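Colleague: here you go, sequence then predicted model.
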Amino acid sequence: MFQPLIRYFLASLLLLPGLCVFGQATESTNALVQPFDTYRRQALQEKLFVHTDQSFYLIGENLWFKLYYVDGSFHKPLDVSKVAYLELLDAEQKSVLQTKVSLTTNGGNGSLFLPASLQSGTYRLRAYTNWMKNFSADFFFEKNLTIVNPFKPLGLPLLNEVAEYDIQFFPEGGNLVQGLASKVAFKVADASGQGKAVRGWVLNGQNDTLSRFTSHKFGIGSFMVTPTQGTTFRVLIRDEKGRTFTRPLPAIQPQGYTMQLTDAGADQLKITVSTNVDSPSTVYLFAHTRQAIKAAEMRSIQRETTFLLDRKALGEGISHLTIFNANRQPVCERLYFKRPTQQLTLSLKPDQNQYVSRAKVSIDASVLAPTMKSSQAALSMAVYRIDSLAPASSGSILSYLWMTSDLQGTIESPEYYLQSETAEIAQATDNLMLTHGWRRFRWNDVLSTSSQQAAQQPLLRFIPEVNGPIIQGTVTDPASGKPMPNIQTYLSTPGKPVRLFVSHSDSAGRIKFEMQDFYGPKTVIVQTNPADSLAKLTITSPFVDAPPAPKLPALTITESESDQLLSRSVAMQVQSTYWGDRALQYTYPTVDSAAFYGRPSESYLLDAYTRFPRMEEVLREYVLGVMPRKRQDHFRLNVLNGPYRTIFENAPLVMMDGVPVFDMDKIIEFSPLKIKQLDVITNFYYMSPTLFNGIISFMTYKGDLAGFPLDTRLVKLEYDGLQLERQFYSPRYDSAKLLASRLPDARTLLYWNPNLQTNAQGKGHIEFYTSDQPGTYLVEVNGLTKDGVAGSQQVRFEVKNRPE
């Protein structure tokens, strides 16, 4: 069942244009290029960006979000995974809210209601797909949000007068090597992750100063050092308040390689590789930009060699430059950032700079650049009040795609590095590349990929959900706990329409059910055939366990902000009291209302026939395709094989509201007065991987089983399907009566539109009304074109109280 999905997914990877632009490799470098390209084709990287309506919330409010879904190499919208998983993690990395969101080429959108059970604090919003679970959780989208529960004490931590700085050192290329000069980058940040300005000294064991340095931007800088044998090095750092800290340098390797990147002019980069390894022979330079190969070269080396790399050969964004030794083992690596030349330039023009309460706001949105055949772009827009509690940004898709998503750790002010380049910004960007290096794979995984493996299907545990959510579980022996292979299992969701899913457990006892049109909360029933009724069934959560992650910054609200917090709290309660019912409106998707087996051979609406008190009489009197028989005091239902006018020798599939039933005595004893409809399939019915000898489907009036006694050994649980789309409600004051309404309007979020589309000329127009809350409001837009060009824009306006 799932092999076609894998083939479809791999074919979609190959169809992505330009995934490998490197076309020439020498025989000596093929041992690097070929396995890397094989790995790239098997392991496409997906990226998700989540635009939230704000980054500060109170409990009782809704968190609105828009998901942008693109490939990791070229940032073009994808149409592979159809489900995204989004969850909110607390300070202990426990998931407190979870939801599943439908994905299309336009991404997805939804909302989360923030319940009163949440404590005040900083939370981590995380999003990923099923396919992304095959790789490190570092690939997941993450952002920090502040949530305050005004009805519980904040419990804020006492301010610590003693600075607790996180001080880290990063040798260029990865290691300090004895006798080889190296650039060492450093980063100094406080407990909240904010960089701190410092100056420092590199000292030897005799306290001689070997080097002096100062931080450049965001607490990041660099210095040069040459480790020597038998010398102990330490770094003395002093902050702006005069407090000093002493840290050791990273461990010094007795033998190895170093690399240093410099600007060689003429649009070229010079990579100098040094080594103290005895009798080295060759080294390789391998460069790729988000897995698109850009260069692969080999040089002989004695103590030092250089590579000249054309800057134009590198792709825009972050490139990885890796040095391999003669055995093709990675020995050095560093990042290089090439500023993108194209970004989505947006214009936002409100018709006024200042409005009164309950006034109409008109905004013209235009795509100004880049110049393409079409200026159409998918945009998401939020309009919300900003103050000292609510920061004036909820995240930029531009900085995330080009910067944050390809770097490790938290990046302070990523938008800074995407400004027009100056000498200061260029230096800060290079320092950032030295202190946040990482890659989206392990080289051992890449280089172990042989050509024989490339011809096989990739052995990945999680497949892409190309049609809808996949419910996964296991079948095990309850006594030994060992997996049980080749066990047939059934999953059903009682209700309308009738749905049934079948799966055989694999060699590891795993079962998978691909769900289509699976929306909202459902009751899920999973069972095996009676012959395997002792097997233990377990349904696993599709959400991943939170791996160890950087500590979330503590919530800091000063006493001077208490009035603003009170005002926001009152506004939230007013909206919940007076507008809560109007805000609970959902858009229901259009789904196929037919049963999974389509048009039945026979269908009976029992109210149109004589009502008999026993089910046996109903089946005997007018249901032509079913033959009830009794053997050894137990009933058996046979189905006529219509095409051949014979009776199937084997038992048919019998269902009650889509739930398979194997005890026909229960069917016969069940009251026919509770049955609304009976369908019969009088031919073979194939549902991969199972062939049924006809189908008998009983349906109750409400599709809720109507008290039918199910087998006590089956697994029954409540399971959430895809989130139903909630409509954002915004009142209109387009008449004198509505304008004079005494119903309070305390909205601080005036407008949210996750699917704002521009026309072929790149124009869009938005209208909404202000509330009774005065203040400064921010209009924030993120957008993406079909060609993967991203952009963000902001504009502000003021709202004053309406004159009496």
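Modeller: That came in fine, so what should we check first?

Colleague: from here on, just use CA atoms for contacts and neighbour counts.
Modeller: Noted.

Colleague: can you name every helix or strand that the longest helix along the chain contacts?
Modeller: Longest helix in the chain, counting residues (DSSP state H): helix 562-583. The helices and strands touching helix 562-583, judged by 3 or more Cα pairs under 8 Å, 6 or more residues apart in numbering; DSSP states H and E, are strand 56-58.

Colleague: just want the most central residue of the protein.
Modeller: Tyr128 (2.3 Å; Cα atoms, centre = their mean).

Colleague: for the chain, which strand extends over the most residues?
Modeller: strand 675-687 (DSSP state E).

Colleague: and for Ser274, the neighbour number?
Modeller: Residues within reach of Ser274, counting by other Cα atoms under 10 Å, total 21.

Colleague: helix or strand: which one has it?
Modeller: Using DSSP states H and E, Ser274 falls within strand 268-275.

Colleague: can you give me the helices in the stretch 551-700 of the chain?
Modeller: With DSSP state H, counting those that start in this stretch applied, the stretch 551-700 of the chain shows helices at 562-583, 615-622, 664-669, listed in chain order.

Colleague: try this one next to it:
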Amino acid sequence: MKKTISLLFCLAVFCLPKVEGQVIIKSEEELQALKQTPLESLYLHQSSSILFPGEYLYYSIYCLNTRSLKMSNISQVAYVELLGEDGSKIFTNKIKLRRGMGQGDFFLPVDVPSGNYKLVAYTNWMKNAGSRQFFKSDLAVINPYRSDQSAILASEEEVQDSTTNVLSNLSTDSPVALLTDKDTYGNRERVELILKNYRGNLGFGTYSLSVRKLDDFKAPPQITATANAEEYSAKLKEVPNRVNSVVFIPEQRGELFSGRVVNANTGDPVKKEYIGVSLPGKDFQTKSALTDDKGNFVTYLNKPYNTDIAVLQLMDGNQSPHKYTIADLSDWDFDLKDFYNFKISVKDREAILERSLNNQLENAYFQVKPDTLKAAEVTDPFDGEIPLVFELEDYTRFGTLRETLVEVVEHVWVKKEDKDSYTFWVREPLEPLNSEYTAFPPLVTIDGILVPDHNSILDYDARSIKSIGVLRDRYVLGSKTYQGLVVLETLNGDYIDKVRKPSNGIIPLLKPSPEKEYYRPAYTEENSPEFARIPDFRTQLLWEPRLVVQSPEIPLPFYTSDVAGTYEIRLEGYTSYGKPISLQKIFTVSN
């Protein structure tokens, strides 16, 4: 498997014909190597199939190897989209996969009209089999804040009876079970829920759990993991492509970042040149990619980042105008059919009004009921090395960067290369202070943005620079070696304004959705007075996007809200042996 995936990466680097993350299969040997890498399928566990403005849709993703039917370790990124019947795209989320699983959510704004929608999930690798390989489920939106309800308003002949929305296709021989201490609870009462594993290793696995009030409408049916497994036979196990055809490559080393660069004046491709990619900020990243004869380039973003832009520029410092085009991996040709025909009628008026008011109250108190982001992985621009940092406020201020390097910064100097060209140099470790021997110039960044042309910043106003960090060890970017790293940070983080010029590309990035810890109140005797005045109209009582079972049981206590009704506890997931598990337990909350 590792050998196959390494070959895929080489194909991506040397044979990329377009900007959509594709390669051309040039030989039978390459084709057979590709066919050794299994395709994938996805299962998405969603919290609800009906959504109102002001509500969150929560979901967990399971990425499966279509041969082993276990969690896939091929793709590291998945995409989730909500699409309308008219082809409109309501949202696109990029989801990081860890050992085949990811999580995300989406807050529905008030500008999304009532209607029937499709929730679609896929990886770039799955595109080779077409949209039939994608996960697709139905979702209905009821937006009472818009006057036009024609998309879902039923005629007298279409009025449907209400339903309890109890799931079908549940597991009949499950190694795990959902246990509660009773079946009926009062408002704000603690529920003792236990996920019980009766069969040791056979129950070990990864699951997701939702506790939610059943809808008062005939909701679009949700797909269970066991029902999704019935579609395995329809999924392709290997790429169907042939020699000389185009194949989508998997995002196996992180996010695929590919594109094309041409001369903006002539349209000619920029051939065999290194492109510098900067993800600016304090925890910045820099990447380098070589263009091919058509100006195409590809690299991977394999570390966490917290910016929504990328800066692209030629590493030779060429200041001619250039046009950069970046692949949008969430762009695909879809022809979705068979949307669920969800309808409402006049008899649903009171239920719609009550749910809308509850949502408004919940959102009004969101500040005291916040979800929290999980601690994000920190990207170290110095890769574990410790730089020598000069905080310029601790020194006499000079007017230019050139003067500051001479008077303040140790081990860094400026050397004249020819008539009008100067380059930074960094003294190698263990070399004496008077030594100016070094084999390569350093890599220089300002606010995390690469500076290929050192000349351009010699007269930069040093009074706007906060600090200068120096790393003296050799630093490798792409296939090029640099003697050290010089990192400048401005006071206002505004160097990005200096690089907005025709020679560079400022490209928007779709950041991966952050992982969250979702709000769970705890009503105790001690905090009862504190919470007494805060309304609790939650209908989603608990959402656990990732439960790893490796023990006989997991306690999962939660509290009910002020909303009476029938609730479901729903567990979805897969054992470590690949067995799909779908469980549902019903309980009631009374006033």
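Modeller: Sure, I can see it. None of the values given here were measured: they were computed from a predicted structure.

Colleague: just give the TM-score of the two.
Modeller: Superposed pair, TM-score by TM-score structural alignment, normalised by the length of the second structure: 0.84. Supporting alignment: 556 aligned residues with a Cα RMSD of 3.5 Å.

Colleague: circling back to that earlier point, and the longest strand of the first structure with helix 615-622, angle?
Modeller: Interaxial angle of strand 675-687 of the first structure relative to helix 615-622 (axes from the mean of the first three to the mean of the last three Cα atoms, to 10 degrees): 80 degrees.

Colleague: after superposition, how close is strand 675-687 of the first structure to the second structure?
Modeller: Mean deviation of strand 675-687 of the first structure relative to the second structure after superposition (mean Cα distance after the TM-score superposition for the first structure): 3.3 Å.

Colleague: on contacts alone, who are the packing partners of that strand?
Modeller: strand 602-605, strand 634-641, strand 690-700.

Colleague: change it to 10 Å
Modeller: Using 3 or more Cα pairs under 10 Å, 6 or more residues apart in numbering; DSSP states H and E, the elements in contact with strand 675-687 of the first structure are strand 500-504, strand 602-605, strand 626-631, strand 634-641, strand 653-656, strand 690-700.

Colleague: list the buried residues in it.
Modeller: The neighbour-count check on strand 675-687 of the first structure (16 or more other Cα atoms under 10 Å) flags Ile675, Lys676, Gln677, Leu678, Asp679, Val680, Ile681, Thr682, Asn683, Phe684, Tyr685 as buried.

Colleague: go ahead and measure how far that strand is from the middle of the chain.
Modeller: Offset of strand 675-687 of the first structure from its chain centre (Cα atoms, centre = their mean, to the nearest Å): 40 Å.

Colleague: how about the helix or strand encompassing Val23 of the second structure, aligned to which bit of the first structure?
Modeller: Secondary structure from DSSP H and E places Val23 of the second structure in strand 22-24. Alignment note (TM-score structural alignment): strand 22-24 of the second structure is unmatched in the first structure.

Colleague: any buried residues in that strand, and which?
Modeller: Gln22, Val23, Ile24.

Colleague: so which of these comes closest to Asn116 of the second structure?
Modeller: Gln22 (32.4 Å; Cα to Cα).

Colleague: thinking the closest one is in contact with Glu251, fair?
Modeller: No - judged on Cα atoms under 10 Å, Gln22 of the second structure makes no contact with Glu251 at a distance of 11.1 Å.

Colleague: what do the two both touch?
Modeller: Residues touching both Gln22 of the second structure and Glu251 by Cα atoms under 10 Å, 6 or more residues apart in numbering: Asn124, Trp125.

Colleague: which residues of the stretch 701-804 of the first structure fall in strands?
Modeller: Using DSSP state E, counting those that start in this stretch, the strands found in the stretch 701-804 of the first structure span residues 715-720, 725-726, 749-757, 763-769, 775-784, 790-800.
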